[in-house]
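Engineer: Curious how this folds, go ahead:
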Amino acid sequence: MLLQSFRVTHLQGLLPLTFLLSVASLGLKTVQASTPEDQSQRPNIVLFVTDDQSGDIHALGNPAIRTPNLDALAAEGTIFDQAYCTTASCSASRSVILSGLHNHFNGHYGHEHSYHHFSSFERVKSLPVRLTQAGYHTARIGKFHVAPEAVYHFDKALPGNARNPVLMAENVKQHLSSLDGQQPFFLYFCTADPHRGGGTREDLPHSPNAFGNIPSGYEGVESTYYHPNDVRVPAFLPDTPTARAELAMYYESISRIDQGLGRLVANLRELGVEDNTIIIFTSDHGMAFPGAKTTLYEPGMHVPMLVRDPRASQRGITNHAMLSHVDLTPTILDLAGCYSQDTNPAEDFHGRSWAELIGHSSSGDHDSDSTDKWDKVYASHTFHEIQMYYPMKVVHGRQYKLIWNIAFPLPYPFASDLWSAPTWQKQFEQGPETLYGQRTVEQYIHRPEFELFDLVNDPDETRNLALEPEHAQRLQAMQQELKAFQKRTSDPWILKWNYE
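Structural biologist: The predicted model follows:
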């Protein structure tokens, strides 16, 4: 059983006894993998995860950006245009991706590196460990950012500069060439782009602490130039020269990612495994600007999700099912044939498999068979950096979304890179009533306890319905949904309904 290795000493002083008992009472079972006799029939699987990227891909509706390889992936696969992270923080989000458990349950509340020192509980059984036990060879390259290593253990950690996805793809090719070909493989390919990296462009005076490093500094990567006048400024950002300069560099780093994906696919083709390899492309969360990363507003939660399965009967289609990162582990295990017949996958994970949706389009209407069970996601955020305590819980339907800001009396905390972002500083310096996108600086920093939005009529989340009497019944119903989600996933912050 998953919880047989549960150690109370890991939580003493952190969680109340009632929570420990509720966790122990879940009795989560481990999915036992049954390995087919013919390993050659099992698909290889690549999970390609970028760092701080919103849906800025030409095929996803941004004509200003050049992403030919991502466009090709979309044309050959399924676009899931309603995919969401559960927490817009790098380590915490990756722990969810690799476990199928919300971070308030797996213990990875925030960043792994340096003094932040967050990690998952030893009881967690991760995706790579499960796949290894199921007969897969597992390898990772690039950004890892979760702990402990024993919980998230891969058979092989490959070298490579995570800012150079072309070189990463070459190192992957070399490694795959060394295998005997008898095992299917799972590859976790994670770039450090387009995360901010402090690079500058001399022709853009407004771009210190921007995205990536100097574009010409990567061997084998062609620099893709974007003029600030040509970028698209999303509604949550101010349309200023500073914002446009930063967005131009953000686009450049995405074009580097695109080149890396193209090289990876070409290498898989050259190795003769492309036709038996499923590729899943996503990001850990939205772009690294205040208003997106670290928030649970739409620019922070909404992520790209492209899936190319060579076995799918339909290609180049869009499915509007609402998917969550918490669904990725069960989905990948399902694709790998790793569910046994005598266990219930729902008892192992907070998410569920959407493998059956790949290769099927949908209208997004509730009468669509492929979406009527996929019309709600949840989110749970606690920290980013250690100094950034600001727990938020979200229930997100197709039309209405509720955010519970548990620590709402506190000013909203900033990630160090976002606080120093030139786009934010230019607006902050002008005073609290200055607009930063659709909100004032003051509204961004000080938030109400509950934020209720009608995303159909207010996609930019500018009108909070939580205090409007005509929405009181809906607010109460969605608050109950949040409580049910917290109870179902053993969230210790459920106690906050009773005090504070």
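Engineer: okay, CA-based contacts and neighbour counts for the rest of this
Structural biologist: Fine.
Engineer: Quickly note the distance from residue 349 to residue 118.
Structural biologist: Here residue 349 is placed at a distance of 21 Å from residue 118 (C-alpha to C-alpha, to the nearest Å).
Engineer: swap in residue 477?
Structural biologist: For residue 477, the distance to residue 118 (C-alpha to C-alpha) stands at 34 Å.
Engineer: Then residue 435?
Structural biologist: Look at residue 435 and residue 118: by C-alpha to C-alpha, they are 35 Å apart.
Engineer: still on that earlier bit, neighbour count for residue 477 and residue 118, which is higher?
Structural biologist: residue 118 (23 against 11; other C-alpha atoms under 10 Å).
Engineer: Could you say which helix or strand holds that one?
Structural biologist: In this structure, residue 118 sits in neither a helix nor a strand according to DSSP states H and E.
Engineer: Ok, the one 5 residues further on next?
Structural biologist: Assigned by DSSP H and E, residue 123 belongs to no helix or strand.
Engineer: Following up with a second sequence; could you model it the same way so I can compare the two?
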Amino acid sequence: MKLRFVSLALLALISIQTLCSTNKTATPPNIVWIVSEDNSKHYMSLFDENGIETPNIEKLANSGVIFNRAFSNAAVCSAARSTLISSCYGPRMASHYHRKMGCIILQDSMEMFPAYLRKAGYYTTNNSKEDYNIIKADNVWDNSSKKASWRNRKDGQPFFHVQNIGTTHEGRLHFTEEQYRTEKTKCDPNSCFVQPNHPQTDLFKYSNALYRDEIVNMDQEVGDIVSKLKEDGLLENTFIFYYGDHGGVLPGSKGYLYETGLHVPLVVHIPEKYKELVTLEKGSKTNGFVSFVDFGATVLNLAGIEVPKNMDGKPFLGKGVSKEDLESRDETYSYADRFDEKYDMVRAVRKGNFKYIRNYQPFNFDGLMNNYRYKQLAYKEWRELYEAKKLNTVQSAFFEPKQAEALYDIEKDPFETNNLATDSKYSDKLLELRAKLENWENSMPDLSFYPEHYLLKNAISDPASFGQTHKKELSTYRHIANLSLSDFDSVESEIKSYLKSNDPWERYWALIVCSGFQKKDTKLIALTKEIYMNDSELINRVRAAEYLGLTKIENPVKAISKALYESTDSAEALLILNSVTLLQDGRQKYSFDLKENKIQKSVLENKLVKQRLSYLNDLQRPHYR
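Structural biologist: Here you go, the predicted model:
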């Protein structure tokens, strides 16, 4: 046992010496991530005119670089963190559903990136949030706990440390009405900017002020961590990244592919001993686009470790990255699917100042009930004002069906309120970005064109290989989904042919396209009713009933309830319950009376299913109060 310990120690020493031989300095740099939860760049004056001062982060920026265009690829914790830890896009790995109903397994020599650091002799620590949708191997962290610290490493050993700050987490805005009435904020609510798609009410002003108070508290915690590094004499040889783990928590941010859900603050302190690894000047800013998928690759590059070819990310700092290369980067891709019990499928690409969003299921309106979201009083008030018809068109959009695609000029329209997709002046830009998104989806490929419950059964043990094996099928499903971008008359016959396909997922996407168009074509109705009555897949019967219900051709309650009772798969049942919620709370207002004693026991064991049923069976109206 002692011999084995000595051997491992020698290997680590050799790895460190190998790294050092490629650098002018004696040892490779230390790297620290300081991660604040749930805050986009919009609330900090360092990045936005409507933000509050954060003096400690600003001080860090004076010795480093401000990244004006940094983005999470996902707008919620586990999906964002799974991208960070793997440096791979979530839809390629099926790691982007929140919260997980099953962890994926990394194959094909893939590792969470800190494992490569450990192999090279680094001491790796995480304090302490993980929230991965990926099974973590034992070789990732030396310590991942609330006690994890760089201070426990061996003398002279380089380290990578992650420090998580939960002060700005969404839960901090789950205050009660009593707190709202009695507890004052330090930030003046009347001085706070309220974004234009939100109601301009006292409650929204208060929520904005309280959120900014928490950002100030978070900034102090950042300062405390930097002070400890300074106390240990580490500032001269440690890269320090400060960033938010995705966008903010005010309504319509976290969980949504708008800039408030994706555009994060990022500051990187450049240590004096390693300034030759960065071609940007200290105290400068860059508009080059960087995304979470790039962060792990960047850490490896700074450490002098070759970036594995099966990573999707590209380094934005370190050897081989010039200032010109960084400044030329102007694209980021993003994704949103299931968020707790709420299903949707949305993809986006931003290139320069233009943002393209593809809503694959546009009938799933943004404001569809999500239990955790609606613990926030501002969400509840927003919904109540909508139901009372007290909102303008821009403020009401959150609760109404979306367009299949959207195009925004972020520079002119930072809160994405003016959809340019149908404006002929922007048709070239629309087609350019649509093509970019499709090429990106094809290149992964994007596994979400299969329903989640199917992936859990068939792909979770090796999702990347599964995607490559089924690339042709996935391309076909994407093609069917994109029929919704054409004029109905020009694709009607093609939709009907896919409704008759022997492939269940071709029928699945044809049904979703039908719900998007909501056309009352006689032959279409007949084909849909055939599926509604006899399809081999329960979820296809539900999708057919959903179409018939959205168009008010036929009441879908009985058919969907029956499918729910037959389901033995909790993920499948959860997707069925999403359709129930849509048809009950949307414009159609169908009334469901679900009997829990008819639902399979294995399904009822799922926490998210229980949350949906608790909401749906609550007869105290309105639900949002």
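Engineer: For the aligned partner of residue 388 of the first structure in the second structure, list the residues it contacts.
Structural biologist: Under the alignment defined by TM-score structural alignment, residue 388 of the first structure is paired with residue 342 of the second structure. Contacts for residue 342 of the second structure (C-alpha atoms under 8 Å, 6 or more residues apart in numbering) come out as 368, 369, 370, 578.
Engineer: which residues does the corresponding residue of the second structure for residue 270 of the first structure contact?
Structural biologist: Alignment note: residue 270 of the first structure maps to residue 231 in the second structure; criterion TM-score structural alignment. Residue 231 of the second structure makes contact with no residue under the criterion C-alpha under 8 Å, 6+ apart.
Engineer: Ok, the one 10 residues further on next?
Structural biologist: Residues touching residue 241 of the second structure, when contacts are defined by C-alpha under 8 Å, 6+ apart, comprise 31, 32, 33, 34, 266, 267, 268, 269.
Engineer: Swap in 10 Å and give it another go.
Structural biologist: Residue 241 of the second structure makes contact with 31-35, 60-61, 64-65, 162, 266-270, 295 under the criterion C-alpha atoms under 10 Å, 6 or more residues apart in numbering.
Engineer: how much space between it and residue 585 of the second structure?
Structural biologist: For residue 241 of the second structure relative to residue 585 of the second structure (C-alpha to C-alpha), the value is 43 Å.
Engineer: Same question for residue 215 of the second structure.
Structural biologist: Counting by C-alpha to C-alpha, the gap from residue 215 of the second structure to residue 585 of the second structure is 34 Å.
Engineer: Could you do residue 243 of the second structure as well?
Structural biologist: Separation of residue 243 of the second structure from residue 585 of the second structure (C-alpha to C-alpha): 37 Å.
Engineer: Between these two, which is the more surrounded one?
Structural biologist: For the pair residue 243 of the second structure and residue 585, the greater number of neighbours falls to residue 243 (24 against 19), based on other C-alpha under 10 Å.
Engineer: Map the more buried one across to the first structure for me.
Structural biologist: Matched across to the first structure, residue 243 of the second structure falls on residue 282, judged by TM-score structural alignment.
Engineer: Just to be sure, that match is in a strand?
Structural biologist: Yes - using DSSP: H, G, I helix; E, B strand; the rest coil, the secondary structure at residue 282 of the first structure is a strand.
Engineer: Now do the contacts for it.
Structural biologist: If a contact means C-alpha under 10 Å, 6+ apart, then residue 282 of the first structure has 47-51, 53-55, 83-85, 190, 303-307, 325 as its contacts.
Engineer: give me that answer again for 6 Å
Structural biologist: Contacts of residue 282 of the first structure were listed using C-alpha atoms under 6 Å, 6 or more residues apart in numbering, and they are 49, 304, 305.
Engineer: list the ones among the contacts of residue 342 of the second structure that the first structure also has?
Structural biologist: Among those, the ones whose aligned partners also stay in contact in the first structure (both residues aligned by TM-score structural alignment, their matches' C-alpha atoms under 8 Å) are 368, 369, 370.
Engineer: How about the contacts made by the residue nearest the centre of the second structure?
Structural biologist: Closest residue to the average C-alpha location of the second structure: residue 74 at 2.0 Å, with C-alpha atoms, centre = their mean. Counting by C-alpha under 6 Å, 6+ apart, residue 74 of the second structure touches 80, 334, 335.
Engineer: number of nearby residues for the last one?
Structural biologist: As a burial measure, the neighbour count of residue 335 of the second structure was computed by other C-alpha under 10 Å and equals 26.
Engineer: any idea how far residue 138 of the second structure is from it?
Structural biologist: Taking C-alpha to C-alpha as the measure, residue 335 of the second structure falls 29 Å from residue 138 of the second structure.
Engineer: Secondary structure element holding residue 296 of the second structure?
Structural biologist: helix 295-302.
Engineer: Where in the first structure does that helix fall?
Structural biologist: Following TM-score structural alignment, the aligned partner range for helix 295-302 of the second structure in the first structure is 328-335.
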